[in-house]
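In: Everything below, folded, please.
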Amino acid sequence: MTTHTAPTPRFDMIGIVVSDMATSVAFYRKLGLDFAEGAEQEPHVEVTLPGGLRFALDTETTIRSFMPEWQPPAGGGRIGLAFLCADAADVDAQYAALTAAGAGTELKPFDAFWGQRYATVLDPDGNGVDLFAPLAAGTPGA
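Out: Below you'll find the predicted structure:
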């Protein structure tokens, strides 16, 4: 008798439900994600990240098209993301640029005890987006 082992699923995509596609696409473009031209008008968009992982945005209307009763989670924050910056100064620069463009803020840049320059901005739907870089070579995130 032969035993069949099912293949192991592979982590393939991070998806976020957004209330305003154009605003969200603009925010994530500022962080270097290369959405196609015209993505602002689409109900679903995605980019393939280095290494093959996909990052997708879906409008609330898209989600309700197959889950009519779907409602955003109470209190905002649907997911947390983290972006590695070039260095500590870049954390401050990215934070300044994103907040100047209207991003909310959760944590102003600071030197964390675990060896990183660290800050958290909020995307247009209230999701935490961490910005970090090692303070010195050999620290976490290096």
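In: C-alpha only now, for contacts and for neighbours.
Out: OK.
In: Next, the most centrally placed residue in the chain: secondary structure please.
Out: The residue lying closest to the centre of the chain (Cα atoms, centre = their mean) is residue 81, at 4.3 Å. Under DSSP: H, G, I helix; E, B strand; the rest coil, the three-state class of residue 81 is strand.
In: here's the other one to compare against:
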Amino acid sequence: MELRMNTIDIVVADLEASVAFYRRLGVEFKVDAAFPDHAGADLPGGLHLMLDTEPFRASTTPGWSKPSGGPRVFLAFQAPTPAGVDSTYAELIEAGYQGIKEPWDAYWGMRYATVADPDGNGVDLYCPLPAN
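Out: Model (predicted):
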């Protein structure tokens, strides 16, 4: 049997807050009225991103409990330009989201920044730097 990974599921404390955060990054989630603790978004390339509330995950996964510690998940969003990394980071900080790492020119040749989503998961913003 050949398996294909096509879905990422993030457990969230507040579904509405998380949907609003990811909408700012261009991800449009759909919430089915029959399942108000779950949202899904189809992404390019056949990938599907889901958000499930903590109570929903606890009800479907025996023994699950909310993890503690730093971000365990990092999602990465590519900006069209290095300046786009800076402006998106500034927009998110201005909207009240927590910055983890301000924009910087990473040694691997990218403009990079990291913010936290409403649950503290890392969200990287990046763009390759122009070649010198």
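In: so the closest residue to the residue nearest to the centre of structure 1 other than its chain neighbours, which of the three states?
Out: Nearest non-adjacent residue to residue 81 of structure 1, counting by Cα to Cα, 6 or more residues apart in numbering: residue 129, 4.8 Å away. Taking three-state DSSP as the rule, one finds residue 129 of structure 1 in the strand state.
In: Map residue 129 of structure 1 across to structure 2 for me.
Out: Under the alignment by TM-score structural alignment, residue 129 of structure 1 pairs with residue 123 in structure 2.
In: Would you mind confirming that its match makes contact with residue 71?
Out: No: look at residue 123 of structure 2 against residue 71 with Cα atoms under 8 Å: they stay out of range, at 9.5 Å.
In: if you count what's nearby, which of the two comes out ahead?
Out: Between residue 123 of structure 2 and residue 71, counting by other Cα atoms under 10 Å, residue 123 is the more crowded of the two (21 against 14).
In: where's that one relative to residue 69 of structure 2, distance?
Out: 16 Å (Cα to Cα, to the nearest Å).
In: Could you pull out the buried residues of stretch 14-23 of structure 1?
Out: 15, 16, 17, 18, 19, 20, 21 (16 or more other Cα atoms under 10 Å).
In: Just tell me the aligned range of that stretch in structure 2.
Out: The aligned range for stretch 14-23 of structure 1 in structure 2 is 8-17, by TM-score structural alignment.
In: first to last residue in the matching stretch, what's the distance?
Out: First residue to last in stretch 8-17 of structure 2 (Cα to Cα) measures 18 Å.
In: how far out from the middle of the chain is that stretch?
Out: In terms of Cα atoms, centre = their mean, to the nearest Å, the centre of stretch 8-17 of structure 2 is set 10 Å apart from its chain centre.
In: Tell me how many other residues surround the alignment partner in structure 2 of residue 42 of structure 1.
Out: If you follow residue 42 of structure 1 across to structure 2 using TM-score structural alignment, you land on residue 36. Residues contacting residue 36 of structure 2 under the criterion other Cα under 10 Å number 13.
In: before we move on, what about residue 18 of structure 2?
Out: For residue 18 of structure 2, using other Cα under 10 Å, the count is 21.
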